[in-house]
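Peer 1: pasting the structure only:
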């Protein structure tokens, strides 16, 4: 229901974050997943259980690399599964089995890391700009999750980064 409210807000407000292409694609993917994959389905569960025994992790590594290379682009599980050459369910299962997370949670983690680096080192962007740049459309949730991960609010990271002066952003992919 929250997704529907967010969509309605976006339709009525020209400055809504969903007008940013990455934010919209992320929202679209979340809505699709909530509608399709949120419904219980015993038949699919049995198929996934059978495939778990025969799947090799090549597609997980391939997807990890793809996510890192395209982190700044709108991504969803369908795009990732297509690139990996497996079904969405198989991709989810592989990520859960080998990384202990979902593909979108993995993507979110990498985007949080990049947002954190930018807040520390890029004085030209506001907290809002950084959040939207990396696909985080709900600023309150972004701040809460950021604080849970890094022990401080994004605005505190921004202030401490500004007081240290400009630095070079060190990518997580180095």
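Peer 2: Nice, I can see it. If you're wondering where the values come from, they're calculated on a predicted model, not measured in any experiment. Numbers count the residues shown, from 1 in each chain.
Peer 1: all contacts plus neighbour counts: C-alpha atoms, from now on.
Peer 2: Will do.
Peer 1: could you pull out the helices in the protein for me?
Peer 2: 2-12, 21-36, 42-52, 58-69, 77-84, 88-99, 103-121, 127-133, 139-150, 154-164 (DSSP state H).
Peer 1: list the buried ones in the third one?
Peer 2: Taking 16 or more other CA atoms under 10 Å as the neighbour-count basis, helix 42-52 is seen to contain the buried residues residue 48.
Peer 1: contacting residues around that helix?
Peer 2: With CA atoms under 8 Å, 6 or more residues apart in numbering as the test, helix 42-52 has contacts from 89, 90, 93, 94.
Peer 1: okay, pairing it with this:
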């Protein structure tokens, strides 16, 4: 997906584009100019997913920018992960070698003053910024590794690197957030955002090289079912969305076959079998609370295509029919 495919903002003209960039990135110093005689324009899509910031842009101009933090202006990000969706950029980190970021490559950069200078034209990019507090929190909750937080080095990773699973998940999250009905209750939306942010942060820690990568690898080899935890997070975040084994595996940061094996070993079921169980549990809780008005609404919302089968599987799990948990009319 590109920014142009979503409910993005389309901006034309040198001053409007400059103003938009100044508003979005007030901690950057930049210069932009027309490219190839074409007017300056940009398509922009910004999302806040919990504490993670997602910025997707299509640029139609030449330019450069540098991070120059101003007190109170810049978010306290631990690292920024970037993906080129079309064309490319030239990166010139101070004190590091010049890097050419080709199409479909992944950029890892620490977020410090003056840490990145980019030059390019007409590129389409997706950037994710991760706050240090979130990364440390997920390290403790998901991986049981109390730490001050990992450190990242500026580097480019090819499209074959497993870190690109983060790109695919981020784009899926952008689509899912855009598809949420306006009537979605704020608590439900907030819960989804927190679950999405945890899954993306887990993928960052597992697949983007950093100072704690060896410790995480050793923890996984010690038998901790980290893939299971991340898969369950992803399933919980997508109970009312279509689910496939492939999508859950991307969210867990492993292959579908590996996910099947680890689920069998630790939970005695398959990822899709667990998804069905969690959906039935959600149906029971939400019917009881009045979140769903009737059994049909619950079945449709949680992607049970056959109402009779839904009722039978509900009864098999709980010992009573779904209509028996509906709140009384009075």
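Peer 2: That came in fine, so what should we check first? Please read all numbers here as calculations on a predicted model, not as lab measurements.
Peer 1: care to give me the TM-score?
Peer 2: With the length set by TM-score structural alignment, normalised by the length of the first structure, the two chains reach a TM-score of 0.57; 110 aligned residues with a CA RMSD of 2.2 Å.
Peer 1: returning to what we had before: what's the most distant pair in the contacts of helix 42-52 of the first structure?
Peer 2: With CA to CA as the measure, no two of these lie farther apart than 89 and 94, at 8.5 Å.
Peer 1: who has more neighbours, the two?
Peer 2: A direct count of neighbours by other CA atoms under 10 Å for residue 89 of the first structure and residue 94 places residue 94 higher, at 25 against 18.
Peer 1: what is the aligned counterpart of residue 143 of the first structure in the second structure?
Peer 2: If you follow residue 143 of the first structure across to the second structure using TM-score structural alignment, you land on residue 311.
Peer 1: ok, that match - contacts?
Peer 2: 321, 322 are the contacts of residue 311 of the second structure under CA under 8 Å, 6+ apart.
Peer 1: how near is it to residue 300 of the second structure?
Peer 2: Distance, residue 311 of the second structure to residue 300 of the second structure, by CA to CA, to the nearest Å: 12 Å.
Peer 1: same question for residue 57 of the second structure.
Peer 2: Distance from residue 57 of the second structure to residue 300 of the second structure, by CA to CA: 35 Å.
Peer 1: next, count neighbours for the nearest residue to residue 305 of the second structure once chain neighbours are set aside.
Peer 2: Residue nearest to residue 305 of the second structure in three dimensions, not counting chain neighbours: residue 299, with 7.3 Å by CA to CA, 6 or more residues apart in numbering. For residue 299 of the second structure, the count of nearby residues is 23 (other CA under 10 Å).
Peer 1: what do you get for residue 138 of the first structure?
Peer 2: 15.
Peer 1: again with residue 324 of the second structure
Peer 2: 12.
Peer 1: give me the aligned partner of it over in the first structure.
Peer 2: In the first structure, the residue paired with residue 324 of the second structure is residue 156, using TM-score structural alignment.
Peer 1: now for its match: which residues touch it?
Peer 2: Shown in contact with residue 156 of the first structure (CA under 8 Å, 6+ apart): no residues.
Peer 1: any idea how far residue 68 of the first structure is from it?
Peer 2: Relative to residue 68 of the first structure, residue 156 of the first structure is positioned 27 Å away (CA to CA).
Peer 1: and for residue 80 of the first structure?
Peer 2: From residue 80 of the first structure to residue 68 of the first structure the distance is 12 Å (CA to CA).
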